[in-house]
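Student: Quick one: sequence and predicted model below, then my questions.
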Amino acid sequence: MPDQGYYKKRPRPESIEALSKYLRSNAIVNETHQRDEHRFKVDRRGMPDLNVYLTNIYIVGEADVMEILAEAPETNAIVTMSAWNGYSNDAKSYAKDRDVGLFKFSEFLGAVYYVGKQFLDYEPPSLEERARRRNS
């Protein structure tokens, strides 16, 4: 049965469970806590906690970031959960200017290892970079 747009902005429960599973298997993550359907806390070993806002917005825009930060000002990371979702460059810049990381699901899994500017600027390695690492 179609979801009638229910998950237009809300992350799907199976996506939240997948994220939680990946994070719990990560050695730097002590715990994860789902606070509500959007808010998720990641307690990292020896690093500041992350207050993550989970969304299912297809393309996160600058106005979406503004809305999220007005609703959840404690947020220091926004993750759009579905594999085909993304964000605009303006949204990424706007979030970074407010010390908030804006990530796709898979990007966040790599960014979780970092703090500060490295966290905000995290980009996954390119295909060429990954191939070079495998071959060295």
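Tutor: Cool, the structure landed.

Student: okay, CA-based contacts and neighbour counts for the rest of this
Tutor: Fine.

Student: Any chance you could spot the residue sitting in the middle of the protein?
Tutor: Among the residues of the chain, the one closest to the centroid is residue 79, at 2.7 Å (CA atoms, centre = their mean).

Student: List the contacts of the closest residue to residue 7 other than its chain neighbours.
Tutor: Closest residue in space to residue 7, ignoring its immediate chain neighbours: residue 56 at 6.7 Å, by CA to CA, 6 or more residues apart in numbering. By CA atoms under 8 Å, 6 or more residues apart in numbering, residue 56 lies in contact with 7, 8, 9, 10, 11, 12, 80, 81, 82, 85.

Student: take a look at this one as well, against the first:
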Amino acid sequence: MPEFNDWGVSYSAISFVERALRGHAKVASFERTKDIEFDIGLTNGKSIKMVLVNEYTLGLAAIHRAQSEFPGVEYIVTCANWNGYTREAKDYGRENGLGIFVVGEFFGALHWTEPKKYCQKDKDGNPIYYYKAA
């Protein structure tokens, strides 16, 4: 049994992500470890390591904490679409090969060849980011 997380991620959020992964066209398999860490096998044969957090505004301090607690993490996903991230956090992710997303963005990113570079667009083709001030 995975150990309990101290990131405030509820069981319902974890269950939602598990159901979404099971039904995602680009996900071949996944394993949940440390309660909020997901090792995800993609249908293209690649695998990724994602950590689910519950941060209303995901900032650099939380990113560094996640990297420390989950070595090798490639994606840090905050568990609700009403959450967001700071501009600094998103920029840090881009500069360091780390995907920083809200949960809906993450599932969209899995459809891309380079998921870490995914950016949702509006109807006019403008990028949509979930920026929040810290």
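Tutor: Thanks, I have it. Predicted, not measured: the structure shown is a model, and the values here were computed from it.

Student: Now the TM-score, please.
Tutor: Once superposed, the chains reach a TM-score of 0.81 (TM-score structural alignment, normalised by the length of the second structure), with 122 aligned residues with a CA RMSD of 2.1 Å.

Student: before we move on, back to that, which of the contacts of residue 56 of the first structure count as buried?
Tutor: Buried by 16 or more other CA atoms under 10 Å: 9, 10, 11, 12, 80, 81, 82, 85, out of the contacts of residue 56 of the first structure.

Student: just curious, which of the residues you listed is nearest to residue 40 of the first structure?
Tutor: Nearest to residue 40 of the first structure among those: residue 11, at 11.3 Å, using CA to CA.

Student: The closest one matches what in the second structure?
Tutor: Counting by TM-score structural alignment, residue 11 of the first structure lines up with residue 9 in the second structure.

Student: That match against residue 80, yeah?
Tutor: No: Residue 9 of the second structure lies out of contact with residue 80 (CA atoms under 8 Å); the separation is 9.8 Å.

Student: residues near the alignment partner in the second structure of residue 63 of the first structure, how many?
Tutor: Applying TM-score structural alignment, one finds that residue 63 of the first structure aligns to residue 61 in the second structure. Neighbours of residue 61 of the second structure under the rule other CA atoms under 10 Å: 10.

Student: Quick one: the strands in the first structure, in order.
Tutor: With DSSP state E as the definition, the first structure shows strands at residue ranges 29-34, 39-44, 50-55, 59-60, 77-80, 86-87, 101-104.
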